[in-house]
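Student: A predicted structure for the sequence below; I have some questions about it.
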Amino acid sequence: MFITLGLVLMAFCGLTVGIYEVTVRSKVMLDSDSYSPSILSSKGKKHLTRGPTSSPLGCTIDVMIIRHCERGNLRRDCTAYGEERNEYIATLFGEEVEARYPIPSMLYARAEEGKKLVKRSKETITPLSQKSNIPINNEYGVSTKKHMVTSLFSQFRSGDLCDSGPIVISWKHENIPKLAAWLGCTPVLGCPEDYGVGYDDIWSIRYRYDQPTYSTKKSGKISGPTWDIQGSVVPEGFDIVAWEKKKRVEGGL
């Protein structure tokens, strides 16, 4: 009888602990900023493929998402270090041989939201805007990013942005994975669930509208042209000591 009672108590305790562990694990997942249905689904890609497209076969479009500059004590504007980074970012784009990327076709910055009206996203790409003569669209924020994506995808399907310069978006870092997901780039396609730390990452997403070579259907049937999406994360490569030396040499100081 004592053995039986002991087994019952052990089973009950085990069940209680199991329920507790599941509850805690579920709460952690739900409380985590990286856990989001939009990140773990293909909602973004379905959004892109919804509706007819006029883009020609082979149409290629690039979107690059960067984190805003380093923040100061007031958290509204960039630090002096961040301003140096902003100038450096502008040199990554251009017609110069040493520039890594072409001149952007469009520039987006997170809207000045909240009580502090944070300006860092716009400040980050202001030197790039001045260099390229491309205006910054800062109409959209974290709560309205879906509308920005809807506008972009409409232009993707129209063919107006095919084979043009990259679309550069300066954004709030903890929301970059969710923005990438809305843009159709999930972890399996190269866009992580979490931004991580630091300011030096560029999230690059490439879209290509073309006839697929292989079928993704069990039947083996190839249904027709579609949008292929692939993401990657690459470093900006900002080194403030090397950057200041470069400016001194070029300035003849």
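Tutor: Yep, it's here.
Student: make it CA atoms for all contacts and neighbour counts henceforth
Tutor: Will do.
Student: where exactly do the helices run in the stretch 151-253 of the chain?
Tutor: Listed in chain order, the helices of the stretch 151-253 of the chain (DSSP state H, counting those that start in this stretch) span residues 176-182, 240-250.
Student: and the closest residue to residue 99 other than its chain neighbours, what is it in contact with?
Tutor: In space, not counting the residues next to it along the chain, residue 99 is nearest to residue 92; the distance is 4.9 Å by CA to CA, 6 or more residues apart in numbering. Taking CA atoms under 8 Å, 6 or more residues apart in numbering as the contact definition, residue 92 lies against 99, 100, 101.
Student: going by neighbour count, which of those comes out on top?
Tutor: Neighbour count (other CA atoms under 10 Å) singles out residue 101 as the most crowded of these, with 15 neighbours.
Student: that residue and residue 131, how far apart?
Tutor: The gap separating residue 101 from residue 131 is 13 Å, by CA to CA, to the nearest Å.
Student: residue 122 against residue 107, yeah?
Tutor: No. Proximity of residue 122 to residue 107 does not meet the contact threshold set by CA atoms under 8 Å, at 9.4 Å.
Student: what's the overlap in contacts for the two?
Tutor: With contacts taken as CA under 8 Å, 6+ apart, the residues that reach both residue 122 and residue 107 are residue 136.
Student: okay if I get the contacts of residue 92 as JSON lines plus distance to residue 214 and secondary structure?
Tutor: Listed next are the contacts of residue 92 as JSON lines, based on distance: CA to CA, whole Å; DSSP: H, G, I helix; E, B strand; the rest coil:
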{"residue": "99", "distance to residue 214": "36", "secondary structure": "coil"}
{"residue": "100", "distance to residue 214": "32", "secondary structure": "coil"}
{"residue": "101", "distance to residue 214": "31", "secondary structure": "strand"}
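Student: tell me which of the helices of the stretch 151-253 of the chain sits most buried.
Tutor: With neighbours defined as mean count of other CA atoms under 10 Å, the helices of the stretch 151-253 of the chain peak in mean count at helix 176-182, which reaches a mean of 25.
Student: report all helices and strands that that helix contacts.
Tutor: Helix 176-182 makes packing contacts with helix 43-49, helix 145-158 when contacts are defined by 3 or more CA pairs under 8 Å, 6 or more residues apart in numbering; DSSP states H and E.
Student: what does that helix rub up against?
Tutor: Defining contact as CA under 8 Å, 6+ apart, one finds that helix 176-182 is touched by 34, 36, 38-39, 41-45, 65, 67, 145-146, 149, 186, 191-195.
Student: next up, a second structure to put side by side with the first:
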Amino acid sequence: MMCATTKSYQHDHVSMDDDEDEGQGKSVDHPPSRKRHHCRRYSGAVVVFFLFVVLALAFFVHYIQRQDVPDGAVTKQNKELDDDHFQNTDDDSVFYDYEPEVEDEKALTLDNDGALNLEKLSQATHKAGNVTTGCETTILLMRHCEKNGDGTIDEDGNEHCDYVGHERANWLPSLFGSNARWPTPSYLYALSPIRESHSTYREVETLQPLSVTLGLPIRADYGTNNGIIHDLFHVMSSGQACSKLIVVNWRHHMIPNLARKLGCKTCPMEYPEDTFDQVWELKFVWDVAHTDVYRYSISHGESPPPATRLRRKLKKKKAGTKKPMKKVKSKKAYDGIQWSVYAYVTFQYFDPLHVSGSVGDYLTVPRPNGNHSSAAPNWLHNNF
């Protein structure tokens, strides 16, 4: 309205000036034109400010709505946290010099950090000098026993395996050994049973029969992923884990994060919530390029590996040009021999009925009076 009035006034005023100065040929400065220009700038600023205020209010209302959750409402995420979540979080200062960010164990945003972890492991291994080409170490990541049946909470509020979970735990030793499915493990790790308000023994209970059978202690001192990684990397870099199998029993939603931090880029992004049977195998191999398996496959192939072709191409280019080649600085802090990680997802194939039948749960024994009864199960013979 103001700008419109000014424009009208300017039109009349300029017309008069033009009539008066028509014959003089003078250029006349028009103050009303400057007033109209300032008016437009002021109006634009007011509109921008108003839009900014509206957007700020919209974001504020959205934030309040997300935070304002009814007392009786339990979201899926909250249910998972209450049901199967260890409250402590990782402290990334174990491997990094910068200030760590506290993160949820379920957040899978550590792909790059996992590569950095593997690089630091390789550097430590090379410095120690105890690991030779072709050293293999396999880590089995397994979930704890079942927890869906009765008898999982004791009088003190501590959590345990259910009946089928204990059957699985007693069956696990049959999977390991010289003539079994997997080699005999050399290290057993379980998530620490210590919680903020109670204890959860499922991870330890899952490995307990295997520990007794092998006479191998369970290392259950770690409640975070970084804690166990620090120990695993120490064992691997020192050469103690060459040709060794390591079994880790962990919580399912922490397993993907643990695998990523161990440097496994091809591992799944989540462990299925509805299964206790899945097993992740992480095979670590030192200095793959010079192993017998790799060199044999290359020597019998039709062409050299890409890295060899690249080196030959660079050499020819260097010999045929007068200009010296510029050295490209590597972004990596360590360019020496590396650990390589290979992932494979498999299953235990646990069958409760088969296991119960194998140990005698369904074996009937005749009695003198003609009746029959079930014999007590024999878990010691491991005849599965």
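Tutor: That came through, no problem. As the structure is a prediction and not an experimental result, all values here were calculated from the model.
Student: show me the strands in the stretch 101-250 of the second structure, by range?
Tutor: The residue ranges that make up the strands of the stretch 101-250 of the second structure, judged by DSSP state E, counting those that start in this stretch, are 136-143, 187-191, 218-222, 244-250.
Student: counterpart of residue 82 of the second structure in the first structure?
Tutor: Under the alignment defined by TM-score structural alignment, residue 82 of the second structure corresponds to no residue in the first structure.
Student: regarding residue 82 of the second structure, what is its secondary structure?
Tutor: helix (DSSP: H, G, I helix; E, B strand; the rest coil).
Student: could you check how far the residue nearest the centre of the second structure is from residue 229 of the second structure?
Tutor: With distances taken as CA atoms, centre = their mean, the residue of the second structure nearest its centroid is residue 257 (2.4 Å). For residue 257 of the second structure, the distance to residue 229 of the second structure under the criterion CA to CA works out to 11 Å.
Student: dump the helices and strands packed on helix 176-182 of the first structure to JSON lines, plus mean neighbour count and distance to residue 207 of the first structure.
Tutor: Rendered in JSON lines, the data for those read as follows (neighbours: other CA atoms under 10 Å; distance: least, CA to CA, whole Å):
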{"stretch": "helix 43-49", "mean neighbour count": "17", "distance to residue 207 of the first structure": "10"}
{"stretch": "helix 145-158", "mean neighbour count": "17", "distance to residue 207 of the first structure": "9"}
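Student: relative to residue 21 of the first structure, which of those helices is closest?
Tutor: Of all those, the one in closest proximity to residue 21 of the first structure, counting by CA to CA, is helix 43-49 (30.4 Å).
Student: specify, as a residue range, where that closest one falls in the second structure.
Tutor: If you align by TM-score structural alignment, helix 43-49 of the first structure falls on residues 116-122 of the second structure.
Student: quick one: contacts of the matching stretch?
Tutor: Surrounding stretch 116-122 of the second structure, the residues in contact under the criterion CA under 8 Å, 6+ apart are 95, 233, 237, 261, 262, 263, 334, 336, 337, 338, 339.
Student: identify the residues contacting the last one.
Tutor: Taking CA under 8 Å, 6+ apart as the criterion, residue 339 of the second structure is in contact with 118, 119, 121, 122, 284, 285, 286, 287, 288.
Student: aligned to it, what sits in the first structure?
Tutor: Using TM-score structural alignment as the criterion, residue 339 of the second structure maps onto residue 227 of the first structure.
Student: what's the spacing between that match and residue 44 of the first structure?
Tutor: For residue 227 of the first structure, the distance to residue 44 of the first structure (CA to CA) stands at 11 Å.
Student: over to residue 62 of the first structure?
Tutor: With distances taken as CA to CA, residue 62 of the first structure is found 15 Å from residue 44 of the first structure.
Student: repeat for residue 93 of the first structure
Tutor: Summarising the geometry, the distance separating residue 93 of the first structure from residue 44 of the first structure, computed by CA to CA, is 27 Å.
Student: with residue 92 of the first structure instead?
Tutor: 28 Å.
Student: how many other residues sit next to residue 48 of the second structure?
Tutor: Taking other CA under 10 Å as the criterion, the count of residues near residue 48 of the second structure is 11.
Student: could you do residue 161 of the first structure as well?
Tutor: As a burial measure, residue 161 of the first structure scores 21 neighbours (other CA under 10 Å).
Student: looks like it contacts residue 155 (just checking).
Tutor: Yes. The pair formed by residue 161 of the first structure and residue 155 meets the contact definition of CA under 8 Å, at 6.6 Å.
Student: what residues are up against the equivalent of residue 110 of the first structure over in the second structure?
Tutor: For residue 110 of the first structure, the equivalent position in the second structure is taken to be residue 191, counting by TM-score structural alignment. Shown here is residue 191 of the second structure, whose contacts under the criterion CA under 8 Å, 6+ apart are 203, 204, 220, 221, 222, 223, 224, 249, 250, 251.
Student: the second one and residue 115 of the second structure: what is the separation?
Tutor: Taking CA to CA as the measure, residue 204 of the second structure and residue 115 of the second structure are separated by 30 Å.
Student: more crowded one of these two?
Tutor: For residue 204 of the second structure against residue 115, the residue with the higher neighbour count under other CA under 10 Å is residue 204, and the figures read 26 against 17.
Student: how about the contacts made by that one?
Tutor: The neighbourhood of residue 204 of the second structure, defined by CA under 8 Å, 6+ apart, consists of 190, 191, 192, 193, 218, 220, 249.
Student: trace the fifth one over to the first structure, please.
Tutor: Taking TM-score structural alignment, residue 218 of the second structure has residue 136 as its aligned residue in the first structure.
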